[in-house]
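In: following is a predicted model, sequence given first.
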Amino acid sequence: MPLLALPAFSDNYIWALVGGNGRAVIVDPGEAGPVLAAANDGLEPAAILLTHHHHDHIGGVAELRDRWPALPVVAPRDDRITTATVRVGEGELVEVAGRSFGVMEVPGHTLSHIAYALDDGHDKVLFSGDTLFSLGCGRLFEGSPGQMLDSLSRLASLPDDTQLCCGHEYTLANAAFARAVEPDNQALHQRTEQARNLRELGRATLPTTLGEEKAANPFLRTDAPSVLRTLRERLGREPTDRVEAFAELRRWKDGFAA
């Protein structure tokens, strides 16, 4: 199951999940160029999956449809995505290129954000867009902390060996914040070193696995004693509940400078 991270812009990834016949599911093509270049090397797009309406995730769709007019474009129910040919929501299945993806509504970054989960007994893959990043999560542009926390909790309920494919190369920047939250987390130190080595080689730090994220990503660890201890020191008291703990982490990260 070739899983390709096609770099776009300064730090985006366009994902291509390639089947045995060479046909690929393309996820969040913010620009067409990387997909067209891969097509020149033999990649054949079979469908496009979109997670949310931001231009750096959908901006290349029209040009790709010019090249392949019959290419289906699956998207959330959001009128801001005008290039969609199929609209989907919570619990629906997307059948493309011989694969079946479950749709999860994960509001927070945007209100209509969705994720796509593949689990066919052999491969487990999650395309999380800008909801869950390696060692981080998306900013709350439209949703509430409670919505985002619920979305992250639902994604974290997927099997630990699920490969996480998110929309940006943010791992090292996120690691700096995560170490401020949990300076003694050994899984986090190992993941940081791994990511640093990969970037020095010019390689993507993704995909990672949900199991690794649960061990090291502070936004999936709002109940961990070490995270709560740090938040207690910041707030001068115990967080009132999980939502406040998450909200304070996200607020802190928004203004964090390594």
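Out: Now that the structure is in, tell me what you want to look at.
In: C-alpha only now, for contacts and for neighbours.
Out: OK.
In: just the strands from the stretch 101-250 of the chain, written as ranges.
Out: Counting by DSSP state E, counting those that start in this stretch, the stretch 101-250 of the chain has strands at residues 114-119, 124-129, 132-133, 136-137, 163-166, 208-209.
In: report the contact partners of E248.
Out: E248 is in contact with L231, counting by C-alpha atoms under 8 Å, 6 or more residues apart in numbering.
In: any idea which of the strands of the stretch 101-250 of the chain is most buried?
Out: Mean neighbour count (mean count of other C-alpha atoms under 10 Å) peaks for strand 132-133 among the strands of the stretch 101-250 of the chain, with a mean of 28.
In: need the contact partners of it.
Out: Residues from elsewhere that reach strand 132-133 (C-alpha under 8 Å, 6+ apart): G138, L152, C166, G167, H168, Y170, T171.
In: equivalent analysis for stretch 42-60, please.
Out: By C-alpha under 8 Å, 6+ apart, stretch 42-60 touches 12, 14, 18, 22-33, 39, 71-76, 78, 80-81, 96-97, 110, 112-116, 128-129, 167.
In: please convert the strands of the stretch 101-250 of the chain to JSON lines, extending it with distance to L3.
Out: Listed next are the strands of the stretch 101-250 of the chain as JSON lines, based on distance: least, C-alpha to C-alpha, whole Å:
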{"stretch": "strand 114-119", "distance to L3": "12"}
{"stretch": "strand 124-129", "distance to L3": "9"}
{"stretch": "strand 132-133", "distance to L3": "17"}
{"stretch": "strand 136-137", "distance to L3": "22"}
{"stretch": "strand 163-166", "distance to L3": "9"}
{"stretch": "strand 208-209", "distance to L3": "12"}
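In: put this next to the first one:
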Amino acid sequence: MLQIHQFPCLDDNYGFLVHDPETRATATIDTPDAAKIMAEAEARGWRITDIWNTHWHPDHAGGNAAIKAATGAAVTGPGEVARIGQAPDRVVDQGDTVKLGGATARVLNVGGHTLGHIAYVFDAEKTAFVGDALFAMGCGRIFEGTPEQMWASLNRIAALPRDTTLYCAHEYTQANAKFAIYYDPINPDLQARVAEVAKLRAAGKPTVPMTLDIELKTNPFLRAPLLKRSIMKPDATDVEAFAELRERKNNFK
């Protein structure tokens, strides 16, 4: 069984080390802070053998070169990662699979936040690393793609088994909760989750990972078809409702 070590990086990122104890292969999912990631691996006696990027942004791929130079790790990710210097040794996209020791992950294209954003899904472990595509009660800003592309990406994630554990890359949950409860105020699952998140953050605890099941019940972007009557004309399409919510989140105070 894979071992997953999560730790804070930078201001609000999370670093993730995924370790196969049988083969001792270890992947860092993205590279927000090379020194921190290597220190965390060393503290556990894990040697980083692989770098798996979700997208090209510097807080996700900026540590590639330093970690590769120090460890010789193979870099896997979307081709867009080459934009910041350390190109992947292997470019992957929708339908590809990648191996970490004896474990296999399949690649989902979840573009929209960036055009080539991908996620890694370990089906046997019911675990997915979704980068900035989906957050707890939120989703990534659409910097490069279109609402149609982002909505299709979210639906790929939503189609995973409901008990899938999702690891997203940032601790944005309290801000996302304020937006979610504003637009979905009578949702009892959301009310309970907002209270739970407040307790976790008050205690200095992370709100990541989360399950897909709770996201389907409380994430306003996944629930856009159910919320469209309250935010726009009833005959709006699902993607129009999603786009409207995403635009409102961009300007939410």
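Out: Now that the structure is in, tell me what you want to look at. In this text the structure is predicted, and so the values were computed from the model without any measurement.
In: thinking again about what came up before, by neighbours, which of the contacts of strand 132-133 of the first structure wins?
Out: G167 (31 neighbours; other C-alpha atoms under 10 Å).
In: quick one: map it onto the second structure.
Out: In the second structure, G167 of the first structure lines up with A169, judged by TM-score structural alignment.
In: what residues are up against that match?
Out: Counting by C-alpha under 8 Å, 6+ apart, A169 of the second structure touches N13, Y14, G15, V130, G131, D132, F135.
In: what of A62 of the first structure?
Out: A62 of the first structure sits next to T83 when contact means C-alpha under 8 Å, 6+ apart.
In: which residue lines up with it in the second structure?
Out: Using TM-score structural alignment, A62 of the first structure pairs with A65 in the second structure.
In: for its match, pull up the helix or strand it's in.
Out: helix 64-71 (DSSP states H and E).
In: one more: E90 of the first structure?
Out: Assigned by DSSP H and E, E90 of the first structure falls outside every helix and strand.
In: helices of the first structure, residue ranges please.
Out: Taking DSSP state H to define them, one finds helices in the first structure at 33-40, 55-58, 61-67, 145-156, 171-181, 186-200, 210-216, 225-235, 242-254.
In: now the contacts of A169 of the second structure as CSV including distance to N109 of the second structure?
Out: As requested, those are arranged in CSV below (distance: C-alpha to C-alpha, whole Å):
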residue, distance to N109 of the second structure
N13, 21
Y14, 21
G15, 21
V130, 10
G131, 11
D132, 12
F135, 16
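In: so which of these comes closest to F252 of the second structure?
Out: Closest approach between the contacts of A169 of the second structure and F252 of the second structure, by C-alpha to C-alpha: F135, at 16.3 Å.
In: measure that closest one to P21 of the second structure for me?
Out: 28 Å (C-alpha to C-alpha, to the nearest Å).
In: now do G102 of the second structure
Out: Between G102 of the second structure and P21 of the second structure the computed distance is 9 Å (C-alpha to C-alpha).
In: cool, and W151 of the second structure?
Out: 37 Å.
In: the two - which one has more neighbours?
Out: Counted by other C-alpha under 10 Å, W151 of the second structure and P21 do not tie: W151 has more neighbours, with 21 against 14.
In: got a list of what the aligned residue in the first structure for the more buried one touches?
Out: Alignment note: W151 of the second structure maps to L149 in the first structure; criterion TM-score structural alignment. Counting by C-alpha under 8 Å, 6+ apart, L149 of the first structure makes contact with V243, F246.
In: number of nearby residues for the nearest residue to L2 of the second structure once chain neighbours are set aside?
Out: What sits nearest to L2 of the second structure in space, not counting adjacent residues and going by C-alpha to C-alpha, 6 or more residues apart in numbering, is D20, at 5.0 Å. By other C-alpha under 10 Å, the residues close to D20 of the second structure number 18.
In: was I right about D20 of the second structure contacting A103?
Out: Yes. Counting by C-alpha atoms under 8 Å, D20 of the second structure does reach A103; the two are 7.4 Å apart.
In: now for these two: what residues contact both?
Out: Here D20 of the second structure and A103 share the contacting residues L2, scored by C-alpha under 8 Å, 6+ apart.
In: quick one on the thing from earlier: ok, average deviation of the helix holding A65 of the second structure from the first structure?
Out: For helix 64-71 of the second structure, the mean distance to aligned residues of the first structure following superposition is 1.1 Å (mean C-alpha distance after the TM-score superposition for the first structure).
In: so what's the residue in the first structure that G111 of the second structure lines up against up against?
Out: Under the alignment by TM-score structural alignment, G111 of the second structure pairs with P107 in the first structure. Contacts for P107 of the first structure (C-alpha under 8 Å, 6+ apart) come out as H113, I114, T131, G143, Q147, M148, S151.
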